[in-house]
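Chemist: fold the following.
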Amino acid sequence: MGSTRRSFTEEYKASAVGLVLDDGHSIAETARNIGVHEMTLGKWVKKARDSSGKRPEKPLSESEREELIRLREEVKHARMEAEFAKKVASWFAKDQR
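Modeler: Below you'll find the model as predicted:
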């Protein structure tokens, strides 16, 4: 008794991988929904990640999160100062005329 091996088109694989990588669905959930073994889909996703050159993002640590918040505040403050400087410069330019 021989086993039948299913084959999938590249478009089908890309669509399934897109559900995991782009839409954020889990591999297990997606595999169940499309009728593919979880290991098979996992291999497709791993291959896509490796070929794209993207490293999987890991969550920020607490210190990194605090630094990100601090830096965002600094950028916001710097932008406000730049806007103020532009307004002052235009005001002085009008006064000179």
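
Chemist: when you work out contacts or count neighbours from here on, use the C-alpha atoms and nothing else.
Modeler: Will do.

Chemist: for this structure, what spans make up the helices?
Modeler: 10-21, 27-34, 38-52, 62-96 (DSSP state H).

Chemist: check which helices and strands the second one is in contact with.
Modeler: Secondary-structure packing of helix 27-34 (3 or more Cα pairs under 8 Å, 6 or more residues apart in numbering; DSSP states H and E): helix 10-21, helix 38-52.

Chemist: the structure of the following sequence is requested for comparison with the preceding one:
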Amino acid sequence: MATSSGKYSPELRAEVVRVVLEEGRTYAQAARDFGLIPETVRHWVKGEREKNPATTERAQEAVDRAKVSEMERRIRELEMENAFLKKAAAFFAKGSQ
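Modeler: As a prediction, this is how the structure comes out:
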């Protein structure tokens, strides 16, 4: 990961910044995944946001849209499970009378 001068490659920096901005990982999660210090990750992300504010806003919007889609999918799934459980409860209540 680190070169002999103690600096990280631009590719590593870009990948770490990408997982924070696009995948929504925290600084600590990204640091743990890549064997870095969270403050280093925070510094890299801050620098990227200052360089490209429009890009990072779009990335965050994409992450937010993905989260909303996942939550909507989960809500539909839970509603179906709830309906099934109501029917099962009614069936067993009817059978015990």
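
Chemist: TM-score for these two?
Modeler: Put the two chains on top of each other and the TM-score (TM-score structural alignment, normalised by the length of the first structure) is 0.49; 54 aligned residues with a Cα RMSD of 2.1 Å.

Chemist: now render the helices of the first structure as JSON lines, adding mean neighbour count.
Modeler: JSON lines is the format used below for these (neighbours: other Cα atoms under 10 Å):
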{"stretch": "helix 10-21", "mean neighbour count": "15"}
{"stretch": "helix 27-34", "mean neighbour count": "15"}
{"stretch": "helix 38-52", "mean neighbour count": "14"}
{"stretch": "helix 62-96", "mean neighbour count": "11"}
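
Chemist: okay, the helices and strands packed on helix 27-34 of the first structure in TSV with distance to residue 28 of the first structure next?
Modeler: Listed next are those as TSV, based on distance: least, Cα to Cα, whole Å:
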stretch	distance to residue 28 of the first structure
helix 10-21	10
helix 38-52	6
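
Chemist: and residue 73 of the first structure, which of the ones you listed is closest to it?
Modeler: Residue 73 of the first structure sits nearest to helix 10-21 of all those, at 30.8 Å, using Cα to Cα.

Chemist: and the biggest helix by length in the second structure, what does it pack onto?
Modeler: The longest helix of the second structure (DSSP H) is helix 53-95. With contacts defined as 3+ Cα pairs under 8 Å, 6+ apart, helix 53-95 of the second structure has these neighbours: helix 10-23, helix 38-51.

Chemist: same thing but 6 Å
Modeler: Counting contacts by 3 or more Cα pairs under 6 Å, 6 or more residues apart in numbering; DSSP states H and E, helix 53-95 of the second structure packs against no other helix or strand.
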